[in-house]
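Novice: one predicted model, sequence on top.
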Amino acid sequence: MKKHLLLTGIATILLCSCNSKPKTELTVSGLNPKDFQTEVNNAQTNLYTLKNKAGMEVCITNFGGRIVSVMVPDKNGEMQDVVLGFDSIADYIHIPSDFGASIGRYANRIAQGRIVLDGDTIQLPQNNFGHCLHGGPQGWQYKVYEANPIDDTTLELTLHSPDGDENFPGNVTATVTYKLTDDNAIDIKYSATTDKKTVINMTNHSYFNLSGNPAHAATDHLLYINADSYTPVDSTFMTTGEIVTVKETPMDFTTPKTIGQDIANYDFLQLKNGNGYDHNWVLNTAGDITQVAARLSSPESGIVLEMFTNEPGVQLYTGNFLDGTVAGKKGIVYNQRASVCLETQHYPDSPNKANWPSVVLEPGQTYHSECIYKFSVEK
């Protein structure tokens, strides 16, 4: 009897021991949350999953506030992952990229990494053709945000950026809130406060391939941009300060056309300077977030992405610097033109262009920005 009780007790302990181990459930996109758990600078990283009633799934890591996967139905009702990224936190840490990131303090480029505030010249890192790109080499895409899951559809991420972070002034507290709505939209809201005058320009840097197969170039995607003008760049990708019409140029997306229709027309200097499309469009929407700012669709999958924003501009980037040296999720190699980025923003180098919308944030003010990526299927 005692032996029987002893064996029963051991079995119970073993059973309890097994049940107490954390369960590992793959996401719909095939990600293993355990592969995103580590520590970076004494801060814990994880993978967070948002789901809505329609069955859409968005996976986000608090390392860089990055969207890792977006699962939406195609024209056949099959779920497709429509963003580029990696299968594990190790790749995000060790392979430099902006895949899916919440970019800050300043998205895009600042000329020669210099800004002037109240007569003081501040030198920022120069990490891209002599300019400061995406907040410098240790911008917010490489920081760990504090994660606060609100509910099944909402994740709040907070970052405390100290005074002097990449030499930007001011102690800044920034928040990125991801909300997955029941009509298959990712509503991204940004806010920030500072204790010293500074500059802020945040964005999301998701690389979209709406076919669901990034082994295929995204040059067949149809694109519409609600913009009659854009800001040209020089050979170092820096805005010249001009705002010019898109009319009768390859920059005209006011009538939808494929990304690939004009992208190789390097006789047009701007496409040569940008190595393809890597430019800011001046939106006609005037901050009205109810108006479609851009529309992207894949003829292969039938998936449509509509973008809305209160920002004055959007950067179209067509994966020009992807070169086949990086393998992403499921081992797929990312070649040139494998994706399309639609980065909502104030214009590049706004701190040095006095006649452009200001990016200065003062103590007592709150920075607000919003971007909505809404998915549907072509009817």
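Specialist: Ah, there it is.
Novice: C-alpha only now, for contacts and for neighbours.
Specialist: Noted.
Novice: the strands in the stretch 251-379 of the chain, which residues?
Specialist: In the stretch 251-379 of the chain, strands defined by DSSP state E, counting those that start in this stretch lie at 257-258, 278-283, 294-297, 303-309, 313-317, 341-345, 360-361, 367-377, listed in chain order.
Novice: hmm, I was thinking of the stretch 51-200 of the chain
Specialist: Under DSSP E, counting those that start in this stretch, the stretch 51-200 of the chain gives strands at 57-61, 66-73, 79-81, 101-103, 109-110, 114-117, 120-123, 132-133, 146-151, 154-161, 172-180, 185-194, 198-199.
Novice: which strands or helices does the longest one pack on?
Specialist: When contacts are defined as 3 or more C-alpha pairs under 8 Å, 6 or more residues apart in numbering; DSSP states H and E, strand 185-194 sits against strand 172-180, strand 367-377.
Novice: what sits up against the last one?
Specialist: Contacting residues not belonging to strand 367-377 are listed as 72-75, 183-193, 200, 202, 302-311, 344, 361 [C-alpha atoms under 8 Å, 6 or more residues apart in numbering].
Novice: now stretch 155-162
Specialist: Stretch 155-162 is contacted from outside by 48, 50, 62, 65, 143-150, 170-179, using C-alpha under 8 Å, 6+ apart.
Novice: the structure to be compared is supplied as follows:
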Amino acid sequence: MLTYGARLQSLVVPDRDGRAGDVLLALPDLAAYESDETYTGATVGRFANRIAHGRFVLDGHEHRVPVNDRGHALHGGPGGFHQRVWSAEPVGGGVRLSLASPGGEMGFPAGLVATTTITVAGEEVAIEHGATADAPTVVSLTQHPYFALGGPVADQRLQVAASRYLPVDDGSIPLGDLAPVEGTGFDVRAETEVDGSTYDHCWVLDDPGAGPAARLSDPASGRVVELSTDRPGLQVYTGDALPAPRTGLALEAQAFPDTPNHPEWPTYGDSVLRPGETWSAVTRWRFTTDA
């Protein structure tokens, strides 16, 4: 772990023959992370994914966040949590990182205290995000790993337990409808080779918290990661804008993108945090191998 951006920098996992290898993309030094625009391994926030035009209304008050992606605010905007130095303390089996963000930072209301706790037990890595606030605000934190299980991303096989997804416009902003995946290139309910597919989309998980939400496997190494989460959405990104495109695939468990502008969505309330409440999110990665 790195305190800069609360980043996962290395995760070593055996392949089917027991040979250890790092399954995450990483950068060589701090300078590379400081200039990184792809959120490699970082905790992102205050609000993961995009907020349309950097604008949202909460309790009748408009708030504006600086834009950094085609006129929209992405992952908290420029200078988000991925570019902050977090404090760290050991916990059983891992580390807890914490960050205090003052009210008004990046245009977000309320002072916020955020935590990221990452622990390892056997084959499983647990990522727990938490937050408290001193006034009403919006929040959605996630971890942004690029999985590189061994072989090329095009050869990876992806499965997501989702019968709906969020169609987006040219700026990757949801159009509003939760559309069925059936009959589209987003139907990966059965294990499907990534091949030439280009994904930067959010799947609407069928039953968050009830079992594996996604499975990514690598035929070359035999490595498999199963992701379970209590989050309603899973953003899958094939890494097309990486410096070396498509060398890693991101699986980001999170609220739906642009949720602060969609109070009609049933998950809207989960992204609003008020004083006296604690916001939390739990994601688990379980690593195994195929024969």
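Specialist: Cool, got the structure. Predicted, not measured: the structure shown is a model, and the values here were computed from it.
Novice: what's the TM-score for these two chains?
Specialist: Superposed pair, TM-score by TM-score structural alignment, normalised by the length of structure 2: 0.96. Supporting alignment: 288 aligned residues with a C-alpha RMSD of 1.1 Å.
Novice: quick revisit: quick one: buried ones out of the contacts of strand 367-377 of structure 1?
Specialist: With neighbours counted by 16 or more other C-alpha atoms under 10 Å, the contacts of strand 367-377 of structure 1 contain buried members at 72-75, 184-193, 200, 202, 302-311, 344, 361.
Novice: switch the strands of the stretch 51-200 of structure 1 over to JSON lines; also include distance to residue 211 of structure 1.
Specialist: Below are the strands of the stretch 51-200 of structure 1 laid out as JSON lines (distance: least, C-alpha to C-alpha, whole Å):
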{"stretch": "strand 57-61", "distance to residue 211 of structure 1": "17"}
{"stretch": "strand 66-73", "distance to residue 211 of structure 1": "11"}
{"stretch": "strand 79-81", "distance to residue 211 of structure 1": "8"}
{"stretch": "strand 101-103", "distance to residue 211 of structure 1": "21"}
{"stretch": "strand 109-110", "distance to residue 211 of structure 1": "30"}
{"stretch": "strand 114-117", "distance to residue 211 of structure 1": "40"}
{"stretch": "strand 120-123", "distance to residue 211 of structure 1": "42"}
{"stretch": "strand 132-133", "distance to residue 211 of structure 1": "29"}
{"stretch": "strand 146-151", "distance to residue 211 of structure 1": "30"}
{"stretch": "strand 154-161", "distance to residue 211 of structure 1": "26"}
{"stretch": "strand 172-180", "distance to residue 211 of structure 1": "21"}
{"stretch": "strand 185-194", "distance to residue 211 of structure 1": "18"}
{"stretch": "strand 198-199", "distance to residue 211 of structure 1": "37"}
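Novice: out of those strands, nearest to residue 221 of structure 1?
Specialist: Among these, strand 79-81 comes nearest to residue 221 of structure 1, with 15.5 Å by C-alpha to C-alpha.
Novice: state the distance from the spatially most central residue of structure 2 to residue 220 of structure 2.
Specialist: Geometric centre of structure 2, nearest residue: residue 252, 2.7 Å, by C-alpha atoms, centre = their mean. As judged by C-alpha to C-alpha, to the nearest Å, residue 252 of structure 2 and residue 220 of structure 2 stand 23 Å apart.
Novice: one more: residue 62 of structure 2?
Specialist: Distance of residue 62 of structure 2 to residue 220 of structure 2, computed by C-alpha to C-alpha: 50 Å.
Novice: please say which of the two ends up with more neighbours.
Specialist: residue 220 (15 against 10; other C-alpha atoms under 10 Å).
Novice: what's near enough to touch the equivalent of that one over in structure 1?
Specialist: Counting by TM-score structural alignment, residue 220 of structure 2 corresponds to residue 300 in structure 1. By C-alpha under 8 Å, 6+ apart, residue 300 of structure 1 lies in contact with residue 211.
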